[in-house]
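Undergrad: what shape does this take:
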Amino acid sequence: MTEKTSPAPKKTAGAFDIRNIIGALLGLYGVILLLAGIFGDTASAKTGGVNANLWTGLALLVVSVIFLGWARLKPIVVPADVEPVADDPTRPAPRHRH
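TA: Reported below is the predicted structural model:
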């Protein structure tokens, strides 16, 4: 009998993926603006009769869902083994403390 070895699970960036951070921030701002648009003053005289907070909040929530979905569907895979970097002449030398 031969045993099939399953490949090691791929490690992803997870919460450190910038798309998750951007999506969460846009979602937070979207919720705040949505609540301000629903419960706050609409200031319709300044915006030509449009509830700008409500529509901007909805747009931010849609973009937030797109970012979070993108990060979920196509995660960034972190390589298991990373080759050591050879000496790079353009990189500044480390400073040694005396």
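
Undergrad: for the rest of this, base every contact and every neighbour count on C-alpha atoms.
TA: Noted.

Undergrad: how about the helices in this structure?
TA: In the chain, the segments counted as helices under DSSP state H are 18-39, 44-47, 52-73.

Undergrad: give the buried residues for stretch 23-33.
TA: For stretch 23-33, the neighbour count (16 or more other CA atoms under 10 Å) marks G23, A24, L26, G27, L28, Y29, G30, V31, L33 as buried.

Undergrad: tell me the one of the residues you listed nearest L73?
TA: L73 lies nearest to G23 out of those, by CA to CA, at 13.8 Å.

Undergrad: next one: the closest residue to that closest one other than its chain neighbours from Y29, what distance?
TA: Excluding the flanking residues, the one nearest G23 by CA to CA, 6 or more residues apart in numbering is S64, at 4.3 Å. Counting by CA to CA, to the nearest Å, the separation of S64 from Y29 is 10 Å.

Undergrad: I'd like the structure of this one too, to check against the first:
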Amino acid sequence: MSKIILTIDALSSIIENVVLNIEGVKGLYGKSPVKCVFEDSIINVEVNVVARFDYDLRNLGNLIAETVKLEVENITPFKVSEIIVIFGDISYES
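TA: Model prediction:
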């Protein structure tokens, strides 16, 4: 019988890549921009991002949350309970 182990670092890396591919996201913010907390088979996620200037932060935050939830639930056996999106900075560069 085989066993697959997904570390928090691996999950964080997956989430970072997903977020960086969303239009309106300039980058990630802080030294540890993604925090994941496992509770049984449920994950809570906090993501710190740098947004591009001309984007509606409400819509961008919802898009980030929906995209992360969909991707994590598609590629892992876990369910995402809560996603907190924190805008740590706004980039005025194009």
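
Undergrad: and the TM-score between these chains?
TA: Once superposed, chain against chain, the TM-score is 0.33 (TM-score structural alignment, normalised by the length of structure 2); 48 aligned residues with a CA RMSD of 3.5 Å.

Undergrad: before we move on, back to that, farthest pair within the buried residues of stretch 23-33 of structure 1?
TA: G23 and L33, at 15.2 Å, using CA to CA across the buried residues of stretch 23-33 of structure 1.

Undergrad: neighbouring contacts of the lengthiest strand in structure 2?
TA: For structure 2, the longest strand by residue count, based on DSSP state E, is strand 79-91. With contacts defined as CA atoms under 8 Å, 6 or more residues apart in numbering, strand 79-91 of structure 2 is touched by 26, 29-30, 41-53, 61, 64-65, 69, 72-73.

Undergrad: what residues sit buried inside that strand?
TA: Neighbour count says strand 79-91 of structure 2 has K79, V80, I83, I84, V85, F87, D89, I90 buried, by 16+ other CA under 10 Å.

Undergrad: which strand or helix spans L11 of structure 2?
TA: Assigned by DSSP states H and E, L11 of structure 2 falls within helix 8-20.

Undergrad: do the same with N48 of structure 2
TA: Counting by DSSP H and E, N48 of structure 2 is part of strand 42-52.

Undergrad: which elements pack onto that strand?
TA: Counting contacts by 3 or more CA pairs under 8 Å, 6 or more residues apart in numbering; DSSP states H and E, strand 42-52 of structure 2 packs against strand 25-28, strand 34-39, strand 79-91.

Undergrad: of all pairs in the buried residues of strand 79-91 of structure 2, which one spans the longest distance?
TA: K79 and I90 (30.0 Å).

Undergrad: give me the buried entries from the contacts of strand 79-91 of structure 2.
TA: Judged by 16+ other CA under 10 Å, buried ones among the contacts of strand 79-91 of structure 2: 26, 29, 43-53, 61, 64-65, 69, 72.

Undergrad: okay, the buried residues of stretch 23-33 of structure 1 in TSV with distance to F39 of structure 1 next?
TA: Formatted as TSV, the buried residues of stretch 23-33 of structure 1 follow (distance: CA to CA, whole Å):
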residue	distance to F39 of structure 1
G23	24
A24	22
L26	20
G27	18
L28	17
Y29	15
G30	14
V31	12
L33	10
